[in-house]
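Asks: need a structure here:
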Amino acid sequence: MGAGRSLPRFAARETGIVVAVQAVVLTALSGRYGFHRDELYFVAAGRRPDWGYVDHPPITPWLARASTALFGETPAGLRVVATLLGMATVVAVTLVAREFGGGRGVQLFTAIATASSTYVLVVSHMLATNSADVLLWSLITLSGLRLLRTGDGRWWLAVGATAGLGLANKWLVLLLLSGLGIGVAVAGPRRVLRSWWLAAGVAVAVVLAAPVVLWQASRGWPMLSVAGGISEDDGAENRVLFVPMQLVLLSPVLVPVWVAGLVRPWREPALRWARPLAIAYPVVCGELLVLGGKPYYAVPLLLPLMALGAEPVLAWLRRGTTRRVLTGAAAVVCGAVSVLIGLPVLPPAALDPVLAMTKEPGEQVGWPEFAVSVADAWAKIPAADRDTAVILAGNYGEAGAIERYGPERGLPQPYSPHMSYADWGPPPDRLVGPVLLVGRIAPGSPAARLITGCRPVSAHRSPAEVNNDENGVRLSLCTLTRPWSQAWPQLRRFY
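Replies: Predicted structure coming up:
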């Protein structure tokens, strides 16, 4: 489909039905479990608006603040924005399918496949940085493809605007831009690189991203410290799992579709302008393997590739009844697995098989009960000492849960040296009483010399003994050996 040919009509009715069903399902299930630990962190960050945080740019916390302000500080209220982002992603990817000449059937298939894929279900059910990221990647790809197909340099402005917003949400968008840029340099059409509109698009991106970049630069680039910690701690595991996870994160039944998308521009001369997309995916995968990035970072690029491969796959299915029956059966099975993984349809007591594949559902269970456990441990501090005592949470999820559910249980503001919570501390030096420590301190670490004499008072148990990261967490009463202002820099953790 070249610049001289008109595009098919957008299947607005069919796509609208898909996103309406998507909205109903996501809304109905949005409050079934509870907040994810990351969501608690985003809500806490949203209460402290800034141009950045040590481990992510500001857009997701800003969205969390807006959603909870409008719809209530509940899991269902927070997740309204995640649902809207998921719906917009379905529309964007469907428009990508149209860009390749896909008609009504291809667009409907793309919309259904996108909405029901495991990755999109997960990031549309709960608010994560990936919730906006997958939409922004889809919009950058859509604008870039329109630029390549038509040669109209004005589309650089759209690319620049969405790239700038992407940088204000998650810097992984740089991988997408580098992949597409290398693809254009290798396969063309290179004429789009000679347009002055490119400079205009870059200027738009720079203006939008500048406050975020300057915030990071003024604080010594903490996001790079976080990324380095992820690579150092998880890099080897990420590399081993990278290829297998590419096959399952979207859905195994969709693998032949996006593989067909990788091949199609090389087989159809009319689509040679789309070859940069087929090149971008392996480039991004290679970059992530070198960096030790998480396997799901590359998944947003599989969605436009799936849209590209939809038409030849549907044509192949039309040529045989047996093919359709077997593929339909596989789609039903994979769809059921995607729902079990991505949505809270199982009771918490039945989550163990799902947790063997992903820990995300377990991270949404038991936070109010966790706050109760902390309150019970807090009550063991003598009343005369509580005014100078401190709750020190081991990670941002624990701190976020205590901040959200603690006040109604009589708990004070928690502190944590983890991620941006470290910037929101330290406790005042006047708080010289007992330290209620959530979690353990590694022997031999700087923290072990600063927080001593720990005496376990209880251990938290998750509801239904769900095997999440907080099940069995120890609560101890400890002593601080130096003032908080001196100890805090040695306690902070970026990962």
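Asks: rest of the way, CA atoms for contacts and neighbours
Replies: Will do.
Asks: Would you indicate which residues of the host helix or strand of Arg264 are buried?
Replies: Assigned by DSSP states H and E, Arg264 falls within helix 255-267. Buried residues in helix 255-267, defined by neighbour count with 16 or more other C-alpha atoms under 10 Å: 255, 257-262, 264-265.
Asks: and the residues you listed as TSV, adding distance to Ala464?
Replies: Formatted as TSV, the buried residues of helix 255-267 follow (distance: C-alpha to C-alpha, whole Å):
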residue	distance to Ala464
Val255	36
Val257	40
Trp258	39
Val259	41
Ala260	44
Gly261	44
Leu262	45
Arg264	49
Pro265	51
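Asks: Second chain to compare with the first, below:
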Amino acid sequence: MQATAPSPQLSLPLRPIFWVAVVYVLAWSLLPPVLSSSLPLDVVESLSWGREWQWGYYKHPPLAPWVLELFFRAFGWVGPFLLSQLCIAAALWLVWRMGCRLMSPDRALIGALLTLGVAYYTRPALEFNHNIAQVPIWAALGWCLLAALQDGRLRQWALLGVIAGLGLLTKYSVGALLAVMAVYLLLTPSRRVLLTPGPWLALAVMLLLFAPHLYWLRQSEWLPMAYAQSRAVTESASPRLEALGFLATQAVNHVPLIVIVLVALLTSRRERRAAPVDATAGWRLHCRMPGYLLAVSLGACLLVTTAGLATGLRLRDMWGVPMWVFSGLLVAAWLPSRWLAALQPRLLRGLAVWLVLISLLSGAFLAYGAAWRKRPARTDWPQAALAQQVQSTWQAQVLPGPQCALDAVAGDYWLVGLVAAQLPGRPSVFINGDERFSPWITPQRLQAHGTLWLGLEADLALPQQPMLAQLQAVPGMRLQQGQWQIDWPERRAGAPLVIHWRTYVPAACAASS
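Replies: Reported below is the predicted structural model:
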């Protein structure tokens, strides 16, 4: 076992760094709701799941929607953006704590901060989703296993099991890092810990936490697996080569980090030449347990890319979001010790320039992107106006009172998700008219409370959803339909948005007129 890392003693100006971080988190949490007229797609989708408190959903495990629902209830529109920034902040702290066990605290802090040089953790982090939710999980797994290997305490192994279980409840791709960690334990001298109860305690705790979702998977006939399989199918003539495209995208997302380091190296040549010569310095990993750092930094990407090359399964670029949480630490570990004094201020300045630049560009895109591109992004839709139309249309057709409030919305998944997230009562979402995807919607519930259907012009040509067709035949059910023309929000170019609607109002709630 390795000795426990000493308590961190920092020489870097920690207080200014802390306050800059606070301002950065607040800016990225408070400005996007002001500059956007609708919530991002993944946020809308997860909110339609999270309000139902299921043990699983047809695409993903439940933890991320649960946490998002809590933040949305507590902070409203700010909640999803604040949650994303807290995920990134928690990951950076965990990376630093892990780095302090491998290298000097100053080097570890530089490495943690350089993580923001990976583009995934800036602009894409505005949209909370299962990939962003994984980022602190991956950082925590790396730190927990390292602490357990170095200290060997049972509580550390138990904590590793808790984090692994929560990770699998967040997204199944956490299994890629768990597989890398298992291979590391098997192929290195650390395998001696397999003769102790610690790893097996971690495995038992992980399975215990995952068991309720596993039961749900069986009951749902493994719906998320079918979804994942459909997403993995590709029509490319060279499907195995697409894995190389995934690898290229991961490299592109490291360009800001690479530029920051290269500029720091180029502008510090004089100071580096004057630094005392260290006979042991060189281009090697200046840290304890370098094999472990390499494994958790690069192993998951190599594993996934190899699987894509071998099987031809389509790899989604955004699957790489959590894989690079240790990239900054890996860069910091490569820097020779005698160069650190000269490089530290330049690395911090370069990182600051990058964060200011990407923040300004992201804010400008949110505010003016639709006008520049002549078409709206998902965050440019008239969510408030759409919800107001739904509310007024429904209230005009039902008797007053909470017993006749809008209980569920059906139709175009994006439109009804926007409405469900905006209305005060938060109606349930009938996903694609499929009871497998929306087990909280039953024929009895629809007959008792009715529903409102929304669609675009293209949706009118689609077959009517079976449960809605049956609902139309219920005695006393009142059906009305029409269309709205809704203007795009200010600065958004384009003709008015045409929305088609149908209401299904049960006889007990139908207004007399």
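Asks: follow-up on the earlier one: residues in contact with the helix holding Arg264 of the first structure: which ones?
Replies: 247, 271-275, 277-279, 302-303, 305-310, 312-313 (C-alpha atoms under 8 Å, 6 or more residues apart in numbering).
Asks: Name the helix or strand for Val207 of the first structure, please.
Replies: Counting by DSSP H and E, Val207 of the first structure is part of helix 196-218.
Asks: same question, Leu185 of the second structure
Replies: Per DSSP H and E: helix 174-187 holds Leu185 of the second structure.
Asks: What angle do helix 197-219 and that helix make with each other?
Replies: Helix 174-187 of the second structure and helix 197-219 are oriented at 150 degrees to each other (axes from the mean of the first three to the mean of the last three C-alpha atoms, to 10 degrees).
Asks: I would like the residues contacting helix 174-187 of the second structure, please.
Replies: With C-alpha under 8 Å, 6+ apart, helix 174-187 of the second structure has contacts from 134, 138, 164, 167-168, 190-191, 194, 292, 295-296, 299-300, 303-304.
Asks: closest to Phe437 of the second structure among these?
Replies: Leu168 (20.3 Å; C-alpha to C-alpha).
Asks: can you map out the strands along the second structure?
Replies: Assigned by DSSP state E, the strands in the second structure fall at 408-411, 428-431, 451-455, 478-486, 497-505.
Asks: what does the fourth one contact?
Replies: If you take C-alpha under 8 Å, 6+ apart as the criterion, strand 478-486 of the second structure is touched by 382, 385-386, 389, 472, 496-507, 510.
Asks: quick revisit: figure out how far the helix holding Arg264 of the first structure is from the centre of its chain.
Replies: Relative to the centre of its chain, helix 255-267 of the first structure is centred 26 Å away, using C-alpha atoms, centre = their mean, to the nearest Å.
Asks: Could you do stretch 305-325 of the second structure as well?
Replies: How far stretch 305-325 of the second structure lies from its chain's middle: 16 Å, per C-alpha atoms, centre = their mean.
Asks: Compute the first-to-last residue distance for that stretch.
Replies: By C-alpha to C-alpha, to the nearest Å, the extent of stretch 305-325 of the second structure from end to end equals 18 Å.
Asks: Same question for that stretch: list its buried residues.
Replies: 305, 307-309, 312-315, 319-325.
Asks: among those residues, which two are most distant?
Replies: Gly312 and Val325 (26.4 Å).
Asks: Which of the strands of the second structure sits closest to Pro8 of the second structure?
Replies: Taking the strands of the second structure one by one with C-alpha to C-alpha, strand 428-431 is closest: 49.0 Å.
Asks: Which strands and helices lie in contact with the closest one?
Replies: strand 408-411, helix 413-422 (3 or more C-alpha pairs under 8 Å, 6 or more residues apart in numbering; DSSP states H and E).
Asks: mind checking which of these is nearest Ala371 of the second structure?
Replies: helix 413-422 (21.5 Å).
Asks: packing partners for the closest one?
Replies: Under the contact definition 3+ C-alpha pairs under 8 Å, 6+ apart, helix 413-422 of the second structure sits against helix 41-50, helix 383-395, strand 408-411, strand 428-431, strand 451-455.
Asks: Which stretch among those is buried most, on average?
Replies: Mean neighbour count (mean count of other C-alpha atoms under 10 Å) peaks for strand 428-431 among these, with a mean of 26.
Asks: So which bits of stretch 126-133 of the second structure are buried?
Replies: Buried, per 16+ other C-alpha under 10 Å, within stretch 126-133 of the second structure: 126-133.
Asks: Tell me the one of those nearest Cys144 of the second structure?
Replies: Ala133 (17.5 Å).
Asks: any idea how far that closest one is from Ala91 of the second structure?
Replies: From Ala133 of the second structure across to Ala91 of the second structure, the span is 10 Å (C-alpha to C-alpha).
Asks: any shared contact partners between those two?
Replies: Here Ala133 of the second structure and Ala91 have no joint contacts, going by C-alpha under 8 Å, 6+ apart.
Asks: Following superposition onto the first structure, what is the mean distance for the helix holding Leu185 of the second structure?
Replies: For helix 174-187 of the second structure, the mean deviation from the first structure after alignment is 1.9 Å (mean C-alpha distance after the TM-score superposition for the first structure).
Asks: okay, that helix sits on what stretch of the first structure?
Replies: Under TM-score structural alignment, the match for helix 174-187 of the second structure in the first structure covers residues 173-186.
Asks: which residues does the counterpart of Pro300 of the first structure in the second structure contact?
Replies: Correspondence of Pro300 of the first structure to the second structure, assessed by TM-score structural alignment: Pro322. Applying C-alpha under 8 Å, 6+ apart to Pro322 of the second structure gives the contacts 131-132, 134-135, 138.
Asks: Likewise for Ala274 of the first structure?
Replies: So Ala274 of the first structure contacts 145, 148-149, 265 (C-alpha under 8 Å, 6+ apart).
Asks: Val120 of the first structure: which of those is nearest?
Replies: Nearest member of these to Val120 of the first structure, counting by C-alpha to C-alpha, is Leu145, at 21.5 Å.
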